[in-house]
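1. need a 3D model of the sequence below.
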Amino acid sequence: MIVFTNKNELKDKISSIRSQKHTIGFVPTMGALHKGHLSLVEQAMSNNQYVIVSIFVNPTQFDNPSDLEKYPRTLEQDVALLKTLSKDIIIYAPSVNDIYDDKVTSTKFSFDGLEHQMEGKFREGHFDGVGTIVKKLFEIVTPDNAYFGEKDFQQLAIIKKLVSKHNLGVNVVGCKIHREENGLAMSSRNTRLTKAHKNAAPFIYKTLLTAKEKFGTKSANQVTKWVEQQFANHTLLQLEYFTIADANTLKTVQRKSKYKTYRAFIAVYAGEIRLIDNIALN
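-> Predicted structure coming up:
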């Protein structure tokens, strides 16, 4: 298994792959890999002749310095985990300097309003950071296909918009949310949950499932108020937001239409750990 830390050396390897007219699948990650990440890698392996996985904790997408500092970094374990799938996976684990040179700053992007919804309201500059790192990685790796989980559905929509607006020539593939047996959406942040919060966290998905059921007969406003009430009564979980939005524009729905598709989005604090999730409603 090859682990590259230098983008120029990686580009040389990619040139060799391209000379053989092989396809490249790409899975960008921030490490602390789990089964959810592995499911993305497996999908990439099934569709491409070569797979590249990046492991890089991107500083420009963190609005909270403490969150960046505490984000788990487990490169040796990540490499060992990927090796269980295939020794032919190519890993790119760069330093901050290799990605950003001496300018660790975000580019300002417009994603046609997608960036101002939900996460954008609570994490200032977050999607500029996401756009910056994904564009840089796509330009280094030049993949045919790139794989992202639907847990970060807003991010997935923004990356598709990024590719479209900047003509990056990458097919962006959304992959279903991978969940633990208790329903909790898999996340690298789950490893930081206390035992009490980990036991409480499945309440998030349970609430989403009931919200989906209620959405069949009740208005979006009624469902939202019901969800807010459920968390108001919870002692360990604090709701940051719950939104029912148009799946295409991500704008909060005012009035349901049978001609549109909707998703429910949620962000919850379990102690100091912020968890997000979402579910298709129709």
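
2. going forward, measure contacts and count neighbours with C-alpha atoms only.
-> Will do.

3. what about the helices in the stretch 151-282 of the chain?
-> Assigned by DSSP state H, counting those that start in this stretch, the helices in the stretch 151-282 of the chain fall at 153-165, 195-200, 203-215, 220-232.

4. give me the contact list for the shortest one.
-> Counting by CA atoms under 8 Å, 6 or more residues apart in numbering, helix 195-200 makes contact with 190, 236, 237, 270, 271, all of which sit outside it.

5. change it to 10 Å
-> 182, 184, 190-194, 201, 234-237, 269-271, 273 (CA atoms under 10 Å, 6 or more residues apart in numbering).

6. cool, stretch 98-109 as well?
-> So stretch 98-109 is contacted by 5-8, 56, 58-61, 95-97, 115, 125-133, 135-137, 140, 162 (CA under 10 Å, 6+ apart).

7. hmm, back to that, which among the contacts of helix 195-200 count as buried?
-> Applying 16 or more other CA atoms under 10 Å to these, the neighbour count classes 184, 190, 192, 193, 201, 237, 269, 270, 273 as buried.

8. would you do the same for the sequence below? I want to compare the two.
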Amino acid sequence: MNIIKNIHLLEKKIKELKKKKKVIGLVPTMGNLHNGHIKLILLAKKYVDIVIVSIFINPMQFNNLLDFKKYPKTFEQDCYILRKEKVEILFCPDIHEMYPHGLKNYTYVDVPKLSNIIEGRARPGHFIGVTTIICKLFNLVQPNFSFFGEKDYQQLLIVKKLVKELNYPIKIISLPTIRLENGLAFSSRNKHLNSLEQEKAPYLYKTIEHTCNVIIQNKGKKIPKTINISRQYLIKKGFYIDIFDVYNSKTLNPISKENKSIIILASVWLGNTRLIDNKKIILKN
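-> Have a look, this model is predicted:
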């Protein structure tokens, strides 16, 4: 595996690959790799000649310095995983390489509306950090394909909108959420859960699934009541709720009677750990 930490070396390598007409795939990560990342890499290998994984813990997308500092860093273990999966290139720049003049007054990329609702309202500035770093990576790697998980559903829609509106010649491929046997979505933040919280955490997706089943059984009626019951159940289980609601799955607008494709988005706190999850459903007449 070729480990590249310098932008100029990456640019040189990309030029070589483009000359050889290689199809390039980018899997952007913040490290602390888990089974969800591995599945993304395996998916990428079906589409491209060269898989490039980036590891960069992006300070611009964190709401507070403490959260940024405590983000799990497992570089040696990550390299072991990537070598095992035969990833060709790892791009792992440091902060100074990506933001040489610091974050203050740095040029940023904003996807309006979608970045300021739901998760964006709960975490102001978060998605500006995401879209800015994604644009930087797209410009540097120039991938033909880029791969994202569906657990971060709002982020996925924002990236797709960014690619379309900024005319990037990149195809975005998404992967359904990868879960543990108990239903909990794989996440780097799961490591922050203590033993009791690990026992409680699966109730989030179980509650989402149950809520979806009730909505389907009621044929889309009494949704506010159904959501409220689910929220109260999670609160009794010890969760603090930022977001637990139903949205139009294509626009993330509030649902209307005409909506058939809807999604439950959830962002909750369990102790000091923030968990996010979702589930999409299709309502039939």
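
9. widest-spaced pair of the contacts of helix 195-200 of the first structure?
-> Using CA to CA, the contacts of helix 195-200 of the first structure reach their maximum pairwise distance at 191 and 234, which is 21.6 Å.

10. so the helix ranked longest in the first structure matches what in the second structure?
-> In the first structure, taking DSSP state H as the definition, the longest helix is helix 126-141. With TM-score structural alignment applied, helix 126-141 of the first structure matches the range 126-141 in the second structure.

11. that stretch vs the first structure, average distance?
-> Once superposed with the first structure, the aligned residues differ from stretch 126-141 of the second structure by a mean of 0.4 Å; criterion: mean CA distance after the TM-score superposition for the first structure.

12. give me the buried stretch members for that stretch, please.
-> Those would be 126-135, 137-138, 141, for stretch 126-141 of the second structure by 16+ other CA under 10 Å.

13. columns distance to residue 282 of the second structure on top of the residues you listed, output as CSV?
-> Output for these, formatted as CSV (distance: CA to CA, whole Å):
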residue, distance to residue 282 of the second structure
126, 29
127, 27
128, 30
129, 32
130, 29
131, 29
132, 33
133, 33
134, 30
135, 32
137, 34
138, 33
141, 36
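
14. with adjacent residues omitted, what lies nearest to residue 215 of the first structure?
-> Closest residue to residue 215 of the first structure apart from its sequence neighbours, by CA to CA, 6 or more residues apart in numbering: residue 223 at 6.4 Å.

15. quick revisit: could you dump the buried ones among the contacts of helix 195-200 of the first structure to TSV with distance to residue 40 of the first structure?
-> Below are these laid out as TSV (distance: CA to CA, whole Å):
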residue	distance to residue 40 of the first structure
184	18
190	18
192	22
193	23
201	23
237	29
269	26
270	26
273	24
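
16. between those residues, which sits nearest residue 259 of the first structure?
-> Nearest to residue 259 of the first structure among these, with distances taken as CA to CA, is residue 184, at 30.3 Å.

17. what does the helix or strand hosting residue 3 of the second structure contact?
-> Using DSSP states H and E, residue 3 of the second structure sits within strand 2-4. The contact list for strand 2-4 of the second structure, computed with CA under 10 Å, 6+ apart, reads 10, 13, 52-54, 79, 83, 87-93.

18. buried residues in it?
-> residue 4.

19. any idea which helix or strand comes after that strand?
-> Downstream of strand 2-4 of the second structure, the next assigned helix or strand under DSSP H and E is helix 7-19.

20. quick one: that next one to helix 126-141, angle?
-> For helix 7-19 of the second structure against helix 126-141, the angle by axes from the mean of the first three to the mean of the last three CA atoms, to 10 degrees is 60 degrees.

21. check the mean deviation of the helix or strand following helix 7-19 of the second structure from the first structure.
-> Per DSSP H and E, the first helix or strand lying C-terminal to helix 7-19 of the second structure is strand 24-29. Taken over the aligned residues, the distance from strand 24-29 of the second structure to the first structure averages 0.3 Å (mean CA distance after the TM-score superposition for the first structure).

22. contacting residues around residue 174 of the second structure?
-> 40, 43, 146, 147, 148, 149, 150, 151, 153, 156.

23. so the second one touches residue 85, yeah?
-> What it means is residue 43 of the second structure. No - counting by CA atoms under 10 Å, residue 43 of the second structure stays clear of residue 85, with 11.6 Å between them.

24. and the closest residue to residue 201 of the second structure other than its chain neighbours, how far from residue 238 of the second structure?
-> Leaving aside its sequence neighbours, residue 201 of the second structure sits nearest to residue 184 (CA to CA, 6+ apart; 6.6 Å). Distance of residue 184 of the second structure to residue 238 of the second structure, computed by CA to CA, to the nearest Å: 16 Å.

25. one more: residue 56 of the second structure?
-> 32 Å.

26. before we move on, back to that, what residue of the second structure matches up with the residue nearest to residue 215 of the first structure?
-> Aligned partner of residue 223 of the first structure by TM-score structural alignment: residue 226.

27. got the contact list for that match?
-> Here residue 226 of the second structure is in contact with 210, 211, 212, 214, 215, 218, 220, 245 (CA under 10 Å, 6+ apart).

28. same thing but 8 Å
-> 211, 214, 215.

29. from what I can see the first one touches residue 224, true?
-> It stands for residue 211 of the second structure. No - the criterion here is CA atoms under 8 Å, and residue 211 of the second structure misses it with residue 224 at 10.9 Å.

30. so between the two, which is more surrounded?
-> residue 211 (22 against 11; other CA atoms under 10 Å).

31. residue 185 of the second structure versus that one, what's the distance?
-> 17 Å.

32. re the thing from before, helices or strands up against the longest helix of the first structure?
-> On a contact count with 3 or more CA pairs under 8 Å, 6 or more residues apart in numbering; DSSP states H and E, helix 126-141 of the first structure meets helix 7-19, strand 24-29, helix 153-165.

33. what's the most buried one of those?
-> strand 24-29 (a mean of 24; mean count of other CA atoms under 10 Å).

34. give me the contacts around that one.
-> Contacts for strand 24-29 of the first structure (CA under 8 Å, 6+ apart): 37, 40-41, 44-45, 47-57, 134, 137, 141, 143-148.

35. so that strand matches what in the second structure?
-> With TM-score structural alignment as the criterion, strand 24-29 of the first structure aligns to 24-29.
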